[in-house]
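Asks: What shape does this take:
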Amino acid sequence: MPALTPIEFTGQHAVEGYGPGFFRVAGRVFRSAVVIEADRVTPWDGLDQIAPLEALAGRVDVLFLGMGAGVDIPPRDLIAHLDALGLRVEAMASATAARTYNVTLSEGRRVACALLPL
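Replies: Alright, predicted model coming up:
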């Protein structure tokens, strides 16, 4: 399991680790897709379940969308819909999204990540 940058996250939900089929966040292991914010972690059914992503509008400035092991392009209509809600989306591989989320969270920014399994 890759180790992530050792940053102190007092009272915040950071991605502590990941591997095939799991993410470890705030001491808990999730064996599904997951949406992570500084103060909450939500199990997620993936791209077909947009309500958890819509709920981020107004709460975060950017969503790092982890597309799994590779860099797949998310559906255009999903990105357009979230953009219309004022939510900026950056799509990348889930491992990259987890690391980028952690670094950006440590800077005190309002961010979230939605991660599909590796």
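Asks: C-alpha only now, for contacts and for neighbours.
Replies: Fine.
Asks: quick one: the strand or helix carrying residue 53 to chain centroid distance?
Replies: Residue 53 belongs to helix 51-54 when elements are defined using DSSP states H and E. Taking C-alpha atoms, centre = their mean, to the nearest Å, the mean C-alpha location of helix 51-54 is offset from the chain mean by 12 Å.
Asks: what does it rub up against?
Replies: For helix 51-54, contacts defined as C-alpha atoms under 8 Å, 6 or more residues apart in numbering pick out 35, 42, 44, 82, 85, 114.
Asks: For the comparison step, fold the sequence that follows:
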Amino acid sequence: MVERPETPFLPRQVSIDGYSDRFFHFAGMSHAGSITALPSGVRPWRPERFADLGADDLAVIVAEGGAVELLLIGTGRDPAHLKEPLKQVLRDAGIRFELMPTPAAASTYNVLLDEGRRVGAALIAV
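Replies: Down below sits the predicted model:
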């Protein structure tokens, strides 16, 4: 059994209601800093900037197993590229992924979640 690195704020998947400078809003709550929104729930996420992202930060996502078909990675304000070792971690777990600025990732996540897709989001705060 894989341990989940952070206790979820909310132990279910919900849409992202909005975001503001350094904050995400969801289910009547808000959080300063980055988050993951996964089938197991919404939880804080360590990276403050995309450049801080490491393989250990992907553990909570990989722990979801087959529950996530597509992961949307919000890169902050600007587009970015994932380093090959991090891509391989996700590929080895069978997780497809798309990178885009966080506002676009949050919006796309909401649309796909509303469609009933097995989607997750890892969002760097803007």
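Asks: Quantify their similarity with the TM-score.
Replies: TM-score for the superposed pair, counting by TM-score structural alignment, normalised by the length of the first structure: 0.85. Supporting figures: 108 aligned residues with a C-alpha RMSD of 1.4 Å.
Asks: if we can go back for a sec, turn the contacts of helix 51-54 of the first structure into a markdown table, columns for secondary structure, neighbour count and distance to residue 76 of the first structure.
Replies: As requested, the contacts of helix 51-54 of the first structure are arranged in a markdown table below (DSSP: H, G, I helix; E, B strand; the rest coil; neighbours: other C-alpha atoms under 10 Å; distance: C-alpha to C-alpha, whole Å):
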| residue | secondary structure | neighbour count | distance to residue 76 of the first structure |
| --- | --- | --- | --- |
| 35 | strand | 23 | 20 |
| 42 | strand | 13 | 23 |
| 44 | strand | 20 | 20 |
| 82 | helix | 20 | 10 |
| 85 | coil | 14 | 14 |
| 114 | strand | 28 | 16 |
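Asks: Specify which member of those is nearest to residue 63 of the first structure.
Replies: When the contacts of helix 51-54 of the first structure are ranked by distance to residue 63 of the first structure (C-alpha to C-alpha), residue 114 comes first, at 7.2 Å.
Asks: Surely that closest one and residue 74 touch.
Replies: No - assessed by C-alpha atoms under 8 Å, residue 114 of the first structure is found out of contact with residue 74, at 12.0 Å.
Asks: residue range for the biggest helix by length in the first structure in the second structure?
Replies: With residue count as the measure and DSSP state H as the assignment, the first structure has helix 94-106 as its longest helix. The alignment of helix 94-106 of the first structure onto the second structure (TM-score structural alignment) spans residues 102-114.
Asks: And that stretch, what's buried?
Replies: 102-106, 108-110, 113 (16 or more other C-alpha atoms under 10 Å).
Asks: thinking again about what came up before, quick one: the longest helix of the first structure to chain centroid distance?
Replies: Centroid separation between helix 94-106 of the first structure and its chain, computed with C-alpha atoms, centre = their mean, is 8 Å.
Asks: Can you list the helices and strands that it packs against?
Replies: Using 3 or more C-alpha pairs under 8 Å, 6 or more residues apart in numbering; DSSP states H and E as the contact criterion, the secondary-structure elements in contact with helix 94-106 of the first structure are strand 15-19, strand 62-66, strand 111-115.
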